[in-house]
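Colleague: coords below, sequence missing:
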């Protein structure tokens, strides 16, 4: 199964407590939904990871992984990325809807409204307020971090392999 056939849905963080629970970084819209997809895969695709139970607290998403009953076993999973086969992902709500999976955006060319290449999307971040698109600059130098809004990203063309990026004026020099 190729990388495009799977979607990154979360990552296991630190162990929580002594009975094998883990903190979980969920990339699903509602954090608890990560437990509803059935078995997930690790980065290699060789290991199946099943979330038995999840609870969302004000500070973290806490999960119990099937077969993990000790703190040591939980610690061994720290930083494991969790993938779901794309075929098991729900489809966008409506054709043409402004919904994409982060996996579909990473790797797109970022171009100006005039069509000039700005760089390549390397990540989408969310630090609590809103999504941020990170673009590696085609001209070299530091990556650009731009709020992912309708104003700054007015067009996303997955099939065409690009998105239009309108950087803030101070960066557009």
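Modeller: Arrived safely, thanks for sending. Owing to the predicted nature of the structure, the values given are computational and were not obtained by experimental measurement.
Colleague: Every contact and neighbour count from this point should use C-alpha atoms.
Modeller: Fine.
Colleague: Who are the contact partners of residue 36?
Modeller: Shown in contact with residue 36 (C-alpha atoms under 8 Å, 6 or more residues apart in numbering): no residues.
Colleague: What distance do you get for it to residue 28?
Modeller: Distance from residue 36 to residue 28, counting by C-alpha to C-alpha, to the nearest Å: 10 Å.
Colleague: Setting aside sequence neighbours, what's the nearest residue to residue 152?
Modeller: residue 166 (4.6 Å; C-alpha to C-alpha, 6 or more residues apart in numbering).
Colleague: Isn't the one you found up against residue 148?
Modeller: No. With contact defined as C-alpha atoms under 8 Å, residue 166 does not reach residue 148; the gap is 10.1 Å.
Colleague: okay, now the one to match up with it:
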């Protein structure tokens, strides 16, 4: 499991006074400020966050040390991380996306069908993007209890019972 979790990304400047457009990956977007200070991926920069308001496609936020539009624009695309131990523990049937990435996926017969390349959420529920040597292209597997009955983080594997014809 990753020691740091990506909780957001800066999508660029918002306005001319140093605010940023912040995309939050937390379950309640405004809660991203509760996990501050947030670090850049390389750990070179650290920010406290003040959420000003909810805007289309994200949050308008202030980051410590960012005072101008140019400074905010320079951060476009920067992902923000927190140490894993700063995040709350999850119930048994919930997972951080970062914990699923790279896990091998086996069918109910024990045959490996691939590994998790990405986790997508397009609004109707999570999808696991499965990639593997026997697949011509990646496959999107619904991340439901029916299609994915077992996620074993301790053993580092996922057991899938995909809908007929998906693989």
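Modeller: That came through, no problem. From a predicted model like this one, the values you see are computed outputs, not experimental measurements.
Colleague: Post the TM-score for the overlay when you can.
Modeller: Once superposed, the chains reach a TM-score of 0.92 (TM-score structural alignment, normalised by the length of the second structure), with 167 aligned residues with a C-alpha RMSD of 1.6 Å.
Colleague: So for residue 166 and residue 148 of the first structure, which residue has more residues nearby?
Modeller: residue 166 (22 against 18; other C-alpha atoms under 10 Å).
Colleague: what residue of the second structure takes the place of the more buried one?
Modeller: Under the alignment (TM-score structural alignment), residue 166 of the first structure maps onto residue 161 of the second structure.
Colleague: need the contact list for that match.
Modeller: Residue 161 of the second structure neighbours (C-alpha under 8 Å, 6+ apart): 107, 108, 146, 147, 148, 149.
Colleague: For stretch 115-132 of the second structure, give me every contacting residue.
Modeller: Contacts to stretch 115-132 of the second structure, defined as C-alpha under 8 Å, 6+ apart, come from residues 97, 100-105, 113-114, 137-144.
Colleague: before we move on, the earlier item: out of the contacts of residue 161 of the second structure, which sit inside strands?
Modeller: Among these, DSSP state E puts residue 107 in strands.
Colleague: Name the nearest of the contacts of residue 161 of the second structure relative to residue 20 of the second structure.
Modeller: residue 148 (37.5 Å; C-alpha to C-alpha).
Colleague: ok, residue 62 of the first structure touching residue 35?
Modeller: No. Contact between residue 62 of the first structure and residue 35 fails when scored by C-alpha under 8 Å: they sit 10.8 Å apart.
Colleague: joint contacts of these two?
Modeller: Common contacts of residue 62 of the first structure and residue 35 (C-alpha under 8 Å, 6+ apart): residue 54.
Colleague: just the helices in the first structure please.
Modeller: Per DSSP state H, the first structure carries helices over the ranges 71-76, 102-105.
Colleague: Please produce a markdown table containing those helices, extended by mean neighbour count and distance to residue 126 of the first structure.
Modeller: Shown next, in a markdown table, are those (neighbours: other C-alpha atoms under 10 Å; distance: least, C-alpha to C-alpha, whole Å):
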| stretch | mean neighbour count | distance to residue 126 of the first structure |
| --- | --- | --- |
| helix 71-76 | 17 | 25 |
| helix 102-105 | 17 | 11 |
